[in-house]
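**Student:** quick one, what's the 3D model for this:
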Amino acid sequence: MNKSQKVIIAIVTVLVILIGGMTRYVSSSSNHLKQVVSKGYLPIKNDYKGKNSKTSESFLIMGLDNTIERKLGTTRTDSLMVVTINHKTKKITFCSLPRDSFVKIDADKYHGMQRVEVAYTYDGPTASVNTVQKLLNIPIDHYYVFNFLSFVKIIDAIGGVDINVKHDFVGVTKDGSGGIVFKKGKQHVNGLKALSYARERHSDNDIMRGYRQQEIIQAVEKKLKSPQTITKIPGIVDAIDHNIQTNINSNELDKLIKNAPEYANYKKQRITFDWRTFSNQGRSMIELYPDSISNVSHQLRVSLGLSNADYRDKAQYQFHTNGNYLFQSDYTVQDKFDEDSESTSINGNNYVGINGNTKTGPLPTTKTKNGFVTK
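**Tutor:** The predicted structure follows:
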């Protein structure tokens, strides 16, 4: 493979922390990428108190629902994904976190319960990283925030991607209005349609949206391995210019570039939550079942080499929640039948919470110039 190809894997690694198969790179393109990434560099205060592994690393990838073009009144993380890479076991693990998950927010400005999507609104990536770390009891070494504009531009820059739509539905545009029609089956989509596909959740649920996001990531990876993509490197790098935010510095970027070719042969693991929906003060929330959080936390810690594997990690094991839940619905959005129909529990539900534990503070409003919170 020629030297240009390593730039491709560098871009994939920085953008979505993914697997590639490229080897060498052209120094001029690498410098261009470093300059672009440096513009979005923003270190954070990491409050994780546990041990970090020397043979693995973790990433929190977030997608914003705001851009300078959309001019929304505030900014939230429309999608969140935890990715771990274990260089000893040669495994990459993906875990999507539903944006409506009702969790304890860890921010300077707020420490109560809210949807996880608003952690970023309170205190930017610092709050998002620390909230996810405490929820899952894992360290987050790196974070990467992208906005819708960069997503659309990247997909368009590589000439679109191929997806396999599981059922018909009408998706939203990047502005949230209008509709984009999807028909069941395999198809090629541009950036705008890929974004709509990755954001869709109303035709099924947030867990399936996580699957679609991972499908898009894998489609991007496949497209970037194509030799024809080499000529599109400048456009790919330009697509993320001024559209990213990360704590990956120049030295860490060099390390990612150096190690990236090995990721092509790493095993992939996908982890999901068991969850239920509930209504709270006129808003729909997702409760991640406590035992599901514990199970996901265990799997992620094993993936990072921080905990030992046990019976839960055997190939034949399948987790199912016991159905114990903490948050009582007020049924202001959906009735009991509709909420129960969206639960992933096969064992029924049993309320074990306490009164008043659904109390929340006011939703934050943070004005930004370009959609990114820079605290």
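**Student:** going forward, measure contacts between C-alpha atoms and count neighbours the same way
**Tutor:** Fine.
**Student:** burial check on P362, number of neighbours?
**Tutor:** Close neighbours of P362, defined as other Cα atoms under 10 Å, add up to 7.
**Student:** list the contacts of the closest residue to G305 other than its chain neighbours.
**Tutor:** Closest residue in space to G305, ignoring its immediate chain neighbours: S53 at 6.4 Å, by Cα to Cα, 6 or more residues apart in numbering. By Cα atoms under 8 Å, 6 or more residues apart in numbering, S53 lies in contact with L304, G305, L306.
**Student:** out of those residues, grab the one that's most surrounded.
**Tutor:** Most surrounded of those: other Cα under 10 Å gives L304, at 28 neighbours.
**Student:** please enumerate the strands of the stretch 151-300 of the chain.
**Tutor:** For the stretch 151-300 of the chain, the strands defined by DSSP state E, counting those that start in this stretch cover 161-165, 169-171, 180-182, 185-189, 244-246, 267-271, 275-280, 283-288.
**Student:** pick the most deeply packed of those.
**Tutor:** strand 244-246 (a mean of 24; mean count of other Cα atoms under 10 Å).
**Student:** what's in contact with it?
**Tutor:** Contacts for strand 244-246 (Cα under 8 Å, 6+ apart): 37, 40-43, 142-147, 150, 372.
**Student:** from the residues you listed, which two are the most distant?
**Tutor:** Using Cα to Cα, the contacts of strand 244-246 span at most 20.7 Å, a distance reached by P43 and S150.
**Student:** out of these two, which sits in the more crowded spot?
**Tutor:** Ranked by neighbour count (other Cα under 10 Å), P43 and S150 place S150 first, with 23 against 17.
**Student:** part of a helix, is the more buried one?
**Tutor:** Yes - under DSSP: H, G, I helix; E, B strand; the rest coil, S150 falls within a helix.
**Student:** test my guess that it contacts I240.
**Tutor:** Yes - using Cα atoms under 8 Å, S150 makes contact with I240 at a distance of 5.3 Å.
**Student:** the residue nearest to the spatial centre of the chain: which element?
**Tutor:** For the chain, the residue sitting closest to the mean C-alpha position, by Cα atoms, centre = their mean, is M81 at 2.3 Å. Assigned by DSSP states H and E, M81 belongs to strand 77-86.
**Student:** what about that strand, distance to the chain center?
**Tutor:** 4 Å (Cα atoms, centre = their mean, to the nearest Å).
**Student:** quick one more, to check against the first:
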Amino acid sequence: MYRTEIRRKKKRRRKNLLLTSLFLVIFCTIGYGSYLTFKLVNATDNSVEQLKRGDKSNLREEKIDVGEDNFSVLFIGVDAREGDKVSRSDALILATFNKKDKSVKMVSIPRDSYVEIPDRGMDKINHAHAFGGVDLAVQSVENLFGVPVDHYVRLDFRAFIEIVDALGGVEVDVPKTFSVQDSQDREDAITLQEGVHELDGEEALAFVRMRKQDPTGDIGRGERQKQVIKAIIEKGTSLSSITRYGKVIDGLEKNIQMDLTFREIAALHDYAGSIDDIESLQLTGYNSNNGTFYYMLDEGSVETISGKLRSHLEIDTQNSSTASNDTSNGDQTASE
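**Tutor:** You can find the predicted model right below:
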């Protein structure tokens, strides 16, 4: 009886120790999660900036609810240097989200695409941001596809570097060996070897910015941008990255601007399972250089992608309203 009681007490102590350890793990996880939520809410609040048009696209009859409706987001990548008063967009990616099947479609717009910029005439689409900031960039994309841009995220490439580094790098497939300048404009400072590699922030930025050595030019560049975005999402949603989220949020807070609230960002979690099935749409066209380099978009390609995006958003083409071209234009101009 005595030995049996001792064994029971030892089992109870082991069980209590196990429960205590489990409780501490859960407590620490919840505590860290609450800390991260607090940081994210603050970062989101500090980064929110509404468009001059308000919270509804001029191509919408009613305001869109990210948690309940189909919607679109324009991702704008800029390379704003310290002291710059204006900056051109270096990347424009429009993504549409379908609530019913939790699917995502994504199209990258070549930066030199020759398009109509509202109240500015025909020019490179990357000049829209320099002429009129995010507002004019959004209007130009809406004007190109006839598709509402419900929300935007403007990300400086400094944040891109910090996010990738905070995640411990991302894995990408480099199509060919090449050397390019780094973020400090030092020529051939970064060399990437052909094949699958884990890239740090500087290397990932070089990977998405390289254009002249790619035979497909801006089209290949856009595909590489989407490849890295997907890699960041996959790495960011992995369990091993949880302890890195604090640094990721710090990197975002300093270099991001958007009109998505914390609640709207949280609603994007519903699409987490669609990461591996994002449909990548590709614009086609040809290069033109008559003293100034332009990418001439094929009208049929634009119409086809416009139709796919509208269908994905379940927009009735007969009842859509027309985009307003109102924008506040300063005296600043964009260089070629």
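**Student:** what about the strands of the stretch 151-300 of the first structure, which gets the closest to T229 of the first structure?
**Tutor:** Among those, strand 161-165 sits nearest to T229 of the first structure (Cα to Cα), with 12.0 Å.
**Student:** equivalent range in the second structure for that closest one?
**Tutor:** Residues 170-174 of the second structure are matched to strand 161-165 of the first structure when aligned by TM-score structural alignment.
**Student:** mean deviation, that stretch versus the first structure?
**Tutor:** Stretch 170-174 of the second structure, aligned to the first structure and superposed, deviates on average by 0.8 Å (mean Cα distance after the TM-score superposition for the first structure).
**Student:** OK, contacts around the residue mapped onto T96 of the second structure from the first structure?
**Tutor:** Aligning on TM-score structural alignment places T96 of the second structure opposite T84 in the first structure. Contacts for T84 of the first structure (Cα under 8 Å, 6+ apart) come out as S56, E57, S58, F59, I92, T93, F94, L300, S303, L304.
**Student:** quick check: the fourth one is in a strand.
**Tutor:** What that stands for is F59 of the first structure. Yes - judged by three-state DSSP, F59 of the first structure forms part of a strand.
**Student:** that one maps to what in the second structure?
**Tutor:** Aligned partner of F59 of the first structure by TM-score structural alignment: V73.
**Student:** number of nearby residues for the residue nearest to that match when sequence neighbours are not counted?
**Tutor:** Nearest non-adjacent residue to V73 of the second structure, counting by Cα to Cα, 6+ apart: H151, 4.7 Å away. For H151 of the second structure, the count of nearby residues is 23 (other Cα under 10 Å).
**Student:** I'd assumed I76 was in contact with H151 of the second structure.
**Tutor:** No - assessed by Cα under 8 Å, H151 of the second structure is found out of contact with I76, at 10.9 Å.
**Student:** if I look at the counterpart of P227 of the first structure in the second structure, how far off is L167 of the second structure?
**Tutor:** In the second structure, the residue paired with P227 of the first structure according to TM-score structural alignment is L239. Distance, L239 of the second structure to L167 of the second structure, by Cα to Cα, to the nearest Å: 11 Å.
**Student:** V248 of the second structure too?
**Tutor:** 7 Å.
**Student:** for the second structure, what's the longest helix?
**Tutor:** Secondary structure of the second structure per DSSP state H: the longest helix is helix 2-47.
**Student:** which strands or helices does it pack on?
**Tutor:** helix 245-255, strand 256-258, helix 262-267 (3 or more Cα pairs under 8 Å, 6 or more residues apart in numbering; DSSP states H and E).
**Student:** and the angle for it with helix 245-255?
**Tutor:** Calculated by axes from the mean of the first three to the mean of the last three Cα atoms, to 10 degrees, helix 2-47 of the second structure forms an angle of 10 degrees with helix 245-255.
**Student:** and L239 and L167 of the second structure? which has more neighbours close in?
**Tutor:** L167 (21 against 8).
**Student:** which ones are touching the more buried one?
**Tutor:** So L167 of the second structure contacts K235, G236, S241, R244, Y245, V248 (Cα under 8 Å, 6+ apart).
**Student:** please list which of those are preserved in the first structure.
**Tutor:** Among these, the contacts conserved in the first structure (both residues aligned by TM-score structural alignment, their matches' Cα atoms under 8 Å) are K235, G236, S241, R244, V248.
**Student:** show me which of the residues you listed are buried.
**Tutor:** K235, G236, V248 (16 or more other Cα atoms under 10 Å).
**Student:** the last one -> the first structure?
**Tutor:** Superposed on the first structure with TM-score structural alignment, V248 of the second structure falls opposite I236.
**Student:** so what's that match up against?
**Tutor:** I11, K153, I154, A157, I158.
**Student:** check S96 of the first structure too.
**Tutor:** S96 of the first structure neighbours (Cα under 8 Å, 6+ apart): S79, L80, M81, V82, I207, G210, Y211, I271, T272.
**Student:** one more time with 6 Å
**Tutor:** By Cα atoms under 6 Å, 6 or more residues apart in numbering, the residues touching S96 of the first structure are M81, G210.
**Student:** now the alignment partner in the second structure of it, nearest residue through space, not along the chain?
**Tutor:** Residue pairing (TM-score structural alignment): S96 of the first structure is matched to S108 of the second structure. Computed as Cα to Cα, 6+ apart, the closest residue to S108 of the second structure that is not its neighbour in sequence is I93, at 4.4 Å.
**Student:** surely that neighbour touches V73?
**Tutor:** No - with contacts counted by Cα atoms under 6 Å, I93 of the second structure stays clear of V73, the gap being 8.4 Å.
**Student:** rewinding a little: and the gap between the residue nearest to G305 of the first structure and E262 of the first structure?
**Tutor:** 19 Å.
**Student:** again with V12 of the first structure
**Tutor:** On the measure of Cα to Cα, V12 of the first structure and E262 of the first structure end up 13 Å apart.
**Student:** same deal with D338 of the first structure?
**Tutor:** D338 of the first structure is 46 Å from E262 of the first structure, by Cα to Cα.
**Student:** what of S128 of the first structure?
**Tutor:** 29 Å.
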